[in-house]
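S.K.: attaching a predicted model along with its sequence, questions to come.
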Amino acid sequence: MTVLDSRALNRATLARQLLLGRADLTALDAVTHLCGLQAQEPQEPFVGLWSRLSGFRPAALSDLVTGRRVVRTHLMRRTVHLVTAEDILAWRSRHDAMLRQRVLGTYRRELDGIDLDELAAAGRAVLADDEPRTMTELARTLAERWPSAGPRPLGELLIAGLLPVTQLPPRGLWRTKAGARYRLLSSWLGREIDPPSPDDGTDPVGQALVLRYLAAFGPAATADLRAWSGLAGLPSAVAALRDHLIGFRDERGRELLDLPDAPRPDPETPAPVRFLPAFDNAILGYHDRGRIIDDEHRGLSVAGARVVLVDGRVSATWNVDAGAVIVTPLRRFSRAEETAVTEEGQALSSFLTDGEGDQALIVAAS
């Protein structure tokens, strides 16, 4: 098998993640291609799409949320993602067991002995009136029936583990702060989620997830697929598709799978400076994140740091203060790199402030 070094994997990742050049795609097409955007911080997906799309307008994403074309919901890894309505309806059942198990793993003692089917039915009955409710309101409604669990574990089990629900706007709209209020997905979208498919070689949802993941993240190992989705690697789906995929090795000897015709650019392809939002899946979507971030900085990827890619790798963090984009390098920049980072930071500041922001600032690394 051909061995792909970290630079080859880096350029392939940037190409799949729309980070080698801003794509001429709609916001809906981009969210579809990327298999959703991690979105527990509601404003972060706007920066994620600005860094990836030509001429992106925040209103385009807000309109998709209010128009019920994309939804905010717990999905991959039990984290909040912004995904298309079509994808959540097709994928939610495939994630049911993982979502439930992850909540139970956190609150096993508090939730011990609770009949999950009974609790889910009770939660559905409360939400059947289509009145938006917060997690706390839903849990308190049922707390008398299950007093030993406590409202927090009950609420998280219902919202993140048992009930297919969505967070409603105005949460997730551009420059809007709002708490999370929930309705059933079927009520909000006017269609029931698709029934579960078998976890075997005939599993069309699992196969679709594998193919979609590779299109947006490949070449990748099954461990990367598992780290992205939270599912158990989808071994049956991978086995069923293997004859339609091609294989590589990374420098550690791991087998990497990919779509035959997917882009794998020359490793020397120039990579522009890109500002990534907190928890961007370009980093979190892999078990081995070395293709884009050095091991010494790996903790940034799970700490919610916003990062700057220079030559395709995490080389700085960034934040905003009074409209100015503040960049903190993780290594010394060349003069050309500092210029490129400053220019992109200025463009980001203009995006965030409607053209009224200050210049990007480069400050000493901590």
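M.R.: That came in fine, so what should we check first? Residues are numbered from 1 along each chain as shown.
S.K.: from now on I want contacts and neighbour counts done on CA atoms only, so please keep to that.
M.R.: Will do.
S.K.: once you drop chain neighbours, what's closest to Leu189?
M.R.: In space, Leu189 comes closest to Arg68 once its chain neighbours are excluded; the distance is 6.6 Å by Cα to Cα, 6 or more residues apart in numbering.
S.K.: contacts only, for that neighbour.
M.R.: Ala85, Trp188, Leu189 (Cα atoms under 8 Å, 6 or more residues apart in numbering).
S.K.: tell me the secondary structure for it?
M.R.: When classified by DSSP: H, G, I helix; E, B strand; the rest coil, Arg68 comes out as coil.
S.K.: same thing with Met98?
M.R.: Using three-state DSSP, the three-state assignment for Met98 comes out as helix.
S.K.: residue contacts, it?
M.R.: With Cα under 8 Å, 6+ apart as the criterion, the residues that contact Met98 are Arg77, Arg78, Gly230, Leu231.
S.K.: repeat the analysis, applying 7 Å as the threshold.
M.R.: When contacts are counted by Cα atoms under 7 Å, 6 or more residues apart in numbering, Met98 is found next to Gly230, Leu231.
S.K.: next up, a second structure to put side by side with the first:
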Amino acid sequence: MVEHVMGLQAQDNLPPYLSLAARVDGFSPADLSDLIEDRTLVRLFSMRGTVHVLTAADALTLRGWVQPALDRVSGTNQTSRPANHLTTEQLDAVVGPFLADGPQPHPEIGKALAAAYPDVAEEALRHVSRERLPLLQVPPRGLWKRSGGVVYQYVDRYLGQPFVEADVQDLVVRYLSAYGPATAADMTKWSLVTRLGPVFTAMAKDGRLVTVQDDKGRTLYDVQDAPVADEALELPALLLGMYDNIFLSHADRDRIAPDDARKAWMGVNGGVGSVLFLDGILAGLWKVDDGRVVVEPFTKPTRAQQAGIEAEIARVEALLAS
């Protein structure tokens, strides 16, 4: 599943567990923790300038593909800005040897960089290091109920494998297989990688993609023989994490989130709570209060929807108690 959705946003520890529990029957939190511990899955800064859980193979491919986007993030980040004049080579000249004997805590990496570049704020050096260098968070960070501090190692060193150059057309097919039909702008929203429009157009011309028109007259792209959802099918209630892929993988979220619902979720800085979906639409927020799941729908649910919400509450509370 992590491979299919091309990673799960994971700057907080809980959301990837919630995402998988909602998608995989019989999921146990130990399943994800075990895969992180045995290096099948890893945690690193990648799409959208945030930490994701990725397969090892995707970590070696996607990090390099999104690096130009991360460089842009670094250039606009107020915290990183005092260190932006340093090149990737200058950062690597310090961090590479520092990590030669094994992973190191992020604060120690900052201190090593500050010793080399004393005129730059240590906080800026810490931030720019994770944006510009392929640093992976080693366990126990991200493990279920036993997460530790942020300790880094280079991705390729940790996995013992070289980086692989991305085949962008293959990535487009994978993205659409998970999130299509969609536009190039949607894939850019998901990844922050720009200039994908010509790739989509060329793939459609070559027959690798099909096109459809949405109700706004826009051209959407999808893979050949993609399944078509039954519009009459009512989707079950879902309690998902604050930053679930279902909500973060398209530029146009109107199909799943009315404007007032998006504003309620966004608050002042974005992401004020975990999300409730009813029939595929953002319909409320939820939180955990003393071990109990408290749901706050935006509007009064129907009797059938309320039954679905209660079933979801029981499912998530059982997950949190495990």
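M.R.: That came through fine. Small disclaimer: the values here were computed from a predicted structure and weren't measured.
S.K.: how close does the residue mapped onto the residue nearest to Leu189 of structure 1 from structure 2 get to Ala116 of structure 2?
M.R.: Applying TM-score structural alignment, one finds that Arg68 of structure 1 aligns to Arg39 in structure 2. Taking Cα to Cα, to the nearest Å as the criterion, Arg39 of structure 2 is separated from Ala116 of structure 2 by 32 Å.
S.K.: and the strands in structure 1, which stretches?
M.R.: Counting by DSSP state E, structure 1 has these strands, from start to end: 3-4, 37-38, 70-74, 80-84, 165-167, 182-184, 246-250, 255-258, 274-276, 306-310, 313-321, 324-329, 361-362.
S.K.: quick one: closest of those strands to Gly155 of structure 1.
M.R.: strand 182-184 (11.3 Å; Cα to Cα).
S.K.: against structure 2, where does that closest one fall?
M.R.: Aligned by TM-score structural alignment, strand 182-184 of structure 1 falls on residues 152-154 of structure 2.
S.K.: excluding chain neighbours, what is closest to the aligned partner of Ala90 of structure 1 in structure 2?
M.R.: Ala90 of structure 1 is assigned Thr61 in structure 2 as its aligned equivalent, the criterion being TM-score structural alignment. Residue nearest to Thr61 of structure 2 in three dimensions, not counting chain neighbours: Val164, with 5.0 Å by Cα to Cα, 6+ apart.
S.K.: repeat for Ala59 of structure 1
M.R.: The spatially closest residue to Ala59 of structure 1, leaving aside those adjacent along the chain, is Trp174, at 7.1 Å (Cα to Cα, 6+ apart).
S.K.: doesn't Gln224 make contact with Leu176 of structure 2?
M.R.: No. Counting by Cα atoms under 7 Å, Leu176 of structure 2 does not reach Gln224; the two are 10.0 Å apart.
S.K.: more crowded one of these two?
M.R.: Between Leu176 of structure 2 and Gln224, counted using other Cα atoms under 10 Å, Leu176 has the larger neighbour count: 21 against 14.
S.K.: state the distance from the more buried one to Ile313 of structure 2.
M.R.: In terms of Cα to Cα, Leu176 of structure 2 sits 31 Å off from Ile313 of structure 2.
S.K.: cool, and Tyr243 of structure 2?
M.R.: Counting by Cα to Cα, the gap between Tyr243 of structure 2 and Ile313 of structure 2 amounts to 18 Å.
S.K.: which residues does Ile114 of structure 1 contact?
M.R.: Ile114 of structure 1 sits in contact with no residue, where contact means Cα under 7 Å, 6+ apart.
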